[in-house]
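Novice: Whatever this is, show me its structure:
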Amino acid sequence: MSTAILLDLPRQHRAGKHVGIVSICSAHPLVIESALIAGRDNQHAVLIEATCNQVNQDGGYTGMTPLDFRQFVEGIAAKVGFDPGKLILGGDHLGPNPWKHLPADEAMEKSRVMIAAFAAAGFTKLHLDTSMGCRGEPVALPDETTAERAASLAQAAEGALPAGGDKPVYIIGTEVPVPGGALEALDHLQVTTPRAALDTIEVHRKAFAAHSLEDAFARVVGIVVQPGVEFGNEDLVVYDPAKAQALSAVLRQVPQFVFEAHSTDYQPETALAGLVADGFSILKVGPALTFVLREAIYGLDQIAVALDLLAPNETVALAMEELMLREPQHWQKYYHGDDAALRVQRHFSYSDRIRYYWPHPDAIAAVDRLMTALGEREIPMPLISQFLGTLHAAAAAKGQKIDARSLLLLAVRQQTDLYSRAAGVL
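Specialist: Below you'll find the predicted structure:
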């Protein structure tokens, strides 16, 4: 799981090459399979990251530990024939977020156990995110506190590295967007100031040095900043290079670094390419991938009903609505409005909180019922046009039979290929 491609990103940017890497932030097996097939077909590395909420020593919402997740991804890679030497695994938002309801000492101890498990399992890209307050603390912490806690996590990771493996690269940053998109209106989004970015680097440098982690700090390759991109339930702020010009220029002063751009989901390709050109070389995408997958599943729902293969009361959409109403913990505090507005958000929000439900046995059973009903039959092109319009051109271009499973993979592939083109991979 070589880290060379990550360590080389700053040099590529300094040389004027618009080259980046796409970070696939998803634990959905079809998303991962599609991304690995694309990497196999195009012979490029694939970076897959698990968040602290998805995967941790307690199992996260996927039920997987870091070692479980590595074996899960490697199993898919073997199935599709992807070269494991081109697989990079990352841990995203590693810090106290899952335990911020606890006092800081307890939350940070659990965080150190978690990051040690990620490091021991061979994850070689580790995002240190200690920016949130824990019980009794303010929501946002002073940079010095954040940096000290980040250094303690790096120390735990360095102490857990397997013998003979690549040493991990680290991502730092105190202006870290919340996982999964914004929780409020986006009319006050502020681009990180150059001074804030430089101060973040310096305060982390000092904190790492205080822990005798100079070697680890030399492998800090990226800093998370706010370039002026974000999404909410139905809002999208598209990248404006002019507003980030001063921030982008900071990289000339810190040649060790590139920027990592979070919340790039739903950005148009031109905006993504602009981010890469301006040094936001690591493009993270997650909810947009399960969003298009959900679109495809719901489209296949309607196709199965049109073909009399499913009754209207047997659709995945109906099963998901029943499940989300019965177990509202993953969406209830994020969505607001009357009953009609909540129903729309549960299924169609850009924030895609529905993604938390796909590992649920009831959701798996509903999708399995749909896929069994459609089987390997050829999906008629007119029905693809009607219910999966965004896939029609790509499906037609294949010039061959296309079945339901292939359409799901194609939906994700269109998104990952868009990102890969923007990152200069395709």
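
Novice: drop to CA atoms for contacts and neighbour counts, all remaining ones
Specialist: Fine.

Novice: next helix or strand past the strand ranked longest in the chain?
Specialist: Counting by DSSP state E, the longest strand found in the chain is strand 87-94. Note on strand 87-94: by DSSP states H and E, the next helix or strand toward the C-terminus is helix 104-120.

Novice: helices or strands up against that following helix?
Specialist: helix 66-80, strand 87-94, helix 143-158 (3 or more CA pairs under 8 Å, 6 or more residues apart in numbering; DSSP states H and E).

Novice: between the ones you listed, which gets nearest to Leu318?
Specialist: Of all the helices and strands packed on helix 104-120, helix 66-80 sits nearest to Leu318, with 29.0 Å by CA to CA.

Novice: I'd like the structure of this one too, to check against the first:
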Amino acid sequence: MNSFMAQNRENVLARLMGARISPRPGGITSICSAHPLVIEAALRNGLAENTPVLIEATCNQVNHDGGYTGMSPARFREFVEKIADTIGFATGNIIFGGDHLGPNPWRALPAEQALEKAEDMVAAYVAAGFEKIHLDTSMGCAGEPTALADDLTAIRAARLAVVAEKAAERAGVRRPLYIVGTEVPPPGGATHALSSIEVTRPEAALQTLSVHKAAFVKAGIDIALERVIGVVVQPGVEFDNTGIAVYRREHACQLSAALQGMPDVVFEAHSTDYQPAAALSALVDDGFAILKVGPGLTFALREALYGLDTIAAVLGNTSEDSLATTMEDIMLENPSHWVSHYPGDDSERRLQRHFSYSDRIRYYWPDERAEAAVNRLFAKLNHGIPLPLISQYLGRLHSRVVAQKIPPRPRELCLAAIEDALAPYNAAIRSKRDGG
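Specialist: Predicted coordinates for the structure are as follows:
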């Protein structure tokens, strides 16, 4: 085990601050997903790369009320650690993070009620041992503007940090590391033209950090300032239903330079899904050390599942509805997760439900009918899949199946597809870690 893997979990993130101004700046991938196959693939990737794995849950996914996964923070941690145990990944090398922790799930309520719910959520995350906490109170609640002013956002974030500090003390766990700020637009993919994306202004990033520091001091938690390790910014990376805005460092050079005035933090980049390896490498070089990915991983899983679904149809295994048909029925029955995100006529929306880069279909995989359909599909194909059909419908995996690096079984093919989506992140971060 190398020295990178052997470091304590909290130091893996803290080291990024010192490394970012060296000839070999550090970086880490943040896995934002609650799908068991994505979690397993990420942990297998950690074993292969001999690195810790940062896994984050969002406020909508996981909270003290259950979120859309039905899991509390403690239950989510147990869920991830059980997967780790099955593949032999040391649970001590998992960093747990909470993403966009704030009033967002309850923003339809008056601010005070929503913030009280957010306090309970943050306390639950910290008590469960989540060590990286992204405080995001930028969204307005009932009767408020959609986006709040920096000063009010910081005051509310500090309020949640006070709760986090007390929760850590009560639970006897390490006090968390904090990320502040938010990206525009909100998480989940752009809802406007990618051409309108604006890189965060340097002065805005500096202001975000400044007002949060002042709010922490005013709230009496000066001690937590040394654990504010990152600021979320928009470096010009995004995706929408059909397009990807690739990082262009010439557009973000002034933002990157602003880190010289922020010596104790790194930048956290959200929505880095689908970025090519060269762009991810440039992001790390430029100080965007925490690279968050989520929909891109479940998109890769969905591609593999639909490829397998087509293979089953070619082989004549069509006694039940196809996986795609099952997913369509589930999404139409409960449109809440996609209806406001997918514009257009019926044909366009059907296409987006299944194939959008925003991958809103990911919200439906936990449905019992979806799980049963996937299990049926795996059972149909578990005896083996003819290599020519893997070439036809899962072509990117074919050469490794032929070389016997991937067994021609459905579950292993899905895991390999997810690991492929992580490969550009590995390349970007490995080159920095190894001196490339």
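
Novice: Please state their TM-score.
Specialist: A TM-score of 0.97 describes the superposed chains when it is computed by TM-score structural alignment, normalised by the length of structure 1; 424 aligned residues with a CA RMSD of 1.4 Å.

Novice: Of all the helices and strands packed on helix 104-120 of structure 1, which one is nearest Ile24 of structure 1?
Specialist: Per CA to CA, nearest to Ile24 of structure 1 of those: strand 87-94, 9.4 Å.

Novice: Let me know the angle separating that closest one from helix 143-158.
Specialist: Computed with axes from the mean of the first three to the mean of the last three CA atoms, to 10 degrees, the direction of strand 87-94 of structure 1 lies at 140 degrees from that of helix 143-158.

Novice: now strand 87-94 of structure 1: which residue numbers in structure 2?
Specialist: Here strand 87-94 of structure 1 aligns to structure 2 at residues 94-101, judged by TM-score structural alignment.

Novice: what sits up against the matching stretch?
Specialist: 9-10, 52-59, 77, 118, 121-122, 125, 129-137, 182 (CA atoms under 8 Å, 6 or more residues apart in numbering).

Novice: and if we set it to 6 Å?
Specialist: 52-59, 130-136 (CA atoms under 6 Å, 6 or more residues apart in numbering).

Novice: Give me the mean distance between it and structure 1.
Specialist: Its aligned residues in structure 1 lie a mean 0.4 Å from stretch 94-101 of structure 2 after superposition (mean CA distance after the TM-score superposition for structure 1).

Novice: before we move on, the earlier item: return the member of the contacts of stretch 94-101 of structure 2 nearest to Ala164 of structure 2.
Specialist: Looking across the contacts of stretch 94-101 of structure 2 and measuring by CA to CA, the closest to Ala164 of structure 2 is Ile133, at 8.8 Å.

Novice: before we move on, back to that, could I get the helices and strands packed on helix 104-120 of structure 1 as TSV with distance to Asp187 of structure 1 and mean neighbour count?
Specialist: Shown next, in TSV, are these (distance: least, CA to CA, whole Å; neighbours: other CA atoms under 10 Å):
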stretch	distance to Asp187 of structure 1	mean neighbour count
helix 66-80	37	18
strand 87-94	25	25
helix 143-158	25	22
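
Novice: what's the matching range in structure 2 for stretch 341-348 of structure 1?
Specialist: So stretch 341-348 of structure 1 sits over residues 348-355 in structure 2, by TM-score structural alignment.

Novice: Counterpart of Asp417 of structure 1 over in structure 2?
Specialist: In structure 2, Asp417 of structure 1 lands on Ala423 (TM-score structural alignment).

Novice: Provide the secondary structure category for that match.
Specialist: helix (DSSP: H, G, I helix; E, B strand; the rest coil).

Novice: quick one: the alignment partner in structure 1 of Pro36 of structure 2 and Pro138 of structure 1, what's the gap?
Specialist: When structure 1 is aligned by TM-score structural alignment, Pro36 of structure 2 is paired with Pro29. Per CA to CA, to the nearest Å, Pro29 of structure 1 is found 37 Å from Pro138 of structure 1.

Novice: which of those two has more neighbours?
Specialist: Pro29 (13 against 10; other CA atoms under 10 Å).

Novice: which ones are touching the residue nearest the centre of structure 2?
Specialist: Geometric centre of structure 2, nearest residue: Cys32, 2.3 Å, by CA atoms, centre = their mean. For Cys32 of structure 2, the contact set (CA under 6 Å, 6+ apart) comprises 56-57, 293-294.

Novice: ok, 10 Å please
Specialist: Applying CA atoms under 10 Å, 6 or more residues apart in numbering to Cys32 of structure 2 gives the contacts 38-39, 54-58, 61, 97-99, 292-298.

Novice: Of those residues, which qualify as buried by neighbour count?
Specialist: 38-39, 54-58, 61, 97-99, 292-298 (16 or more other CA atoms under 10 Å).

Novice: Out of the residues you listed, which sit inside helices?
Specialist: 38-39, 295-298 (DSSP state H).

Novice: if we take the residues you listed, which one ends up nearest to Thr153 of structure 2?
Specialist: Looking at these and their distance to Thr153 of structure 2, the nearest is Pro295, at 26.7 Å (CA to CA).
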